[in-house]
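1. dropping a prediction and its sequence here:
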Amino acid sequence: MQLKRVQLQNSLNTRTTERDQLKTRLRFYEKPCLDGWWKFGTSCYFVSSTMDTGGGGQKACRAMGADDVIINSREEQIFIHGFKKNVWIGTYKKDGIWEWIGITLFKPTYWMEGEPNNMHDECVEISQTASDPLKSWKFAPCAIPKYWVCEKPFTP
């Protein structure tokens, strides 16, 4: 009788573990991105509620397993502009050359009228002063605090 009870308890423990694992997997599929993150295309995005410098935002993103947003399409540009905040994006000027974070190929396409200017600014923001989301990139000194957007791949 004792052996049967132990076997039943082991079976119950196994089923409970399996149930909990399935619940976790189900929650993952119900919510494609973590709380506070937005799903768009093949990525999840986090928009800060606090401001930081260009480098400070990048550090915060990396602490969350992400990086500054890299604009890869017209649709993504419109999506990020839609947050209605001046935000840093993941491009910077290093030794006079513009690069995306971790990628050397940079094809600037969404500059505001009069940008890029010849100032010595090193970071780029998506500015809400532009009414056209496809013409909203603006140079800005990296030390000026702005909101920031993190991006990481969506993995189901």
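-> Great, that's in hand.
2. from now on I want contacts and neighbour counts done on CA atoms only, so please keep to that.
-> Will do.
3. confirm residue 88 sits in a strand?
-> Yes. Residue 88: assigned to a strand according to DSSP: H, G, I helix; E, B strand; the rest coil.
4. OK, contacts around residue 29?
-> Going by Cα atoms under 8 Å, 6 or more residues apart in numbering, residue 29 touches residue 156.
5. okay, pairing it with this:
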Amino acid sequence: MKLRVTYRLNAHLGGGTQECWIYSLSPEVSDCSGRMGVITPGENGMSGPGLLHPKKTEGATERDWWFTQYRQLSHYLALLCFLLTMATLLQTFYLVQITLVFQSQSTLQEVRLKDLTQKLNTLNHSYLLLFHKYPALNQYCPVTNSNTNERVCMPCPEGWESFGERCYLYTYDRRDWISSQYHCLSVGGNLAMVKSEEEQIFLWKRAKELSQGDSYWIGLRNGNPGGAWHWVDDSPVEKGFWDIFWDHEPEKGDTRELCARLSPGDSHRAGWYATMCKNSLKSICERTQGTLQ
């Protein structure tokens, strides 16, 4: 049994009102066009107008169902494309930022490198001027690498040996005492002056290694024939040295011009001998070590 009634229902699509619905005693209804559907209760299960949900009937085509599926898939693909686009934009933004930072740091490094290079060139120029203005520095800082002009600075000139605060040079040429002193003066020193037992031990050991039986002039002589003995700087011989280092003490009143020689024996003691200054011997020069003030 069917009744023709007029009832306001909210359509599932569009939200408008429809009239001329035909109801039956079953839950299925049809509109004026004959389309079938199922009416559902209102919101929260309350009575009243319900929603008409289209029901797939045998007469509906399969194409309509696939069209709905494709439409949903297209929405998902559109969302995915949007997300990929945003990710690409963010990645591009970060790449641009990284590139700008890298370029900024690279520019800063180039400026620093240019500044350091300029300072290095200025330092090298001052370095060359220093050795040109003070040639004596070449003795303390000889060139060790001719390709790079690298120098190694030492407290003593090349060829000299260091001990304490002094430098010593053992000469191989034989001269009389006064000529040996002039030679030591020409290289910036004097004949060696022994002021301590440690210095005597050092000179004795090195002379013994080099001498092969030779003796060496040291900077000690009698001031006048028969006079007192003193060093080349006019300082007297330290007390006690007479008994320790002389092989035998020079005779007082000897009118000959005598000078002291170091003859390395079995002990560093008793190694000084009084000898005629005109004899030709090797010599030991000494000078103070170079310092930077």
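-> Good, I have the coordinates. These numbers come from a predicted model, not from an experiment.
6. got a TM-score for the two of them?
-> Scored against TM-score structural alignment, normalised by the length of the first structure, the superposed chains reach a TM-score of 0.80; 144 aligned residues with a Cα RMSD of 2.6 Å.
7. any idea how far residue 129 of the second structure is from the residue opposite residue 33 of the first structure in the second structure once aligned?
-> With TM-score structural alignment as the criterion, the equivalent of residue 33 of the first structure in the second structure is residue 156. To residue 129 of the second structure, residue 156 of the second structure is 22 Å away according to Cα to Cα, to the nearest Å.
8. more crowded one of the two?
-> Higher neighbour count among residue 156 of the second structure and residue 129: residue 156, with 23 against 11, using other Cα atoms under 10 Å.
9. where does the more buried one sit, in terms of helix or strand?
-> Under the criterion DSSP states H and E, no helix or strand holds residue 156 of the second structure.
10. so it touches residue 291, yeah?
-> No. Between residue 156 of the second structure and residue 291 there is no contact under Cα atoms under 8 Å: 9.5 Å.
11. helix, strand or coil for the aligned partner of residue 286 of the second structure in the first structure?
-> Matched to the first structure by TM-score structural alignment, residue 286 of the second structure sits across from residue 151. Secondary structure assignment for residue 151 of the first structure (three-state DSSP): strand.
12. same check on residue 100 of the second structure?
-> Assignment for residue 100 of the second structure (three-state DSSP): helix.
13. run a quick neighbour tally on it.
-> With other Cα under 10 Å as criterion, residue 100 of the second structure counts 12.
14. any idea what it aligns with in the first structure?
-> So, by TM-score structural alignment, residue 100 of the second structure is left unmatched.
15. how near is residue 100 of the second structure to residue 89 of the second structure?
-> Taken as Cα to Cα, the span from residue 100 of the second structure to residue 89 of the second structure is 17 Å.
16. so residue 252 of the second structure sits in a strand?
-> No. Under three-state DSSP, residue 252 of the second structure sits outside any strand and is assigned coil.
17. name the element residue 127 of the second structure belongs to?
-> Take DSSP H and E as the rule and residue 127 of the second structure turns out to sit in helix 62-133.
18. same deal with residue 93 of the first structure?
-> Counting by DSSP H and E, residue 93 of the first structure is part of strand 87-94.
19. report the buried residues of that strand.
-> Neighbour-count burial for strand 87-94 of the first structure flags 87, 88, 89, 90, 91, 92 (criterion: 16 or more other Cα atoms under 10 Å).
20. check the mean deviation of it from the second structure.
-> By mean Cα distance after the TM-score superposition for the first structure, the fitted strand 87-94 of the first structure averages 0.7 Å away from its aligned residues in the second structure.
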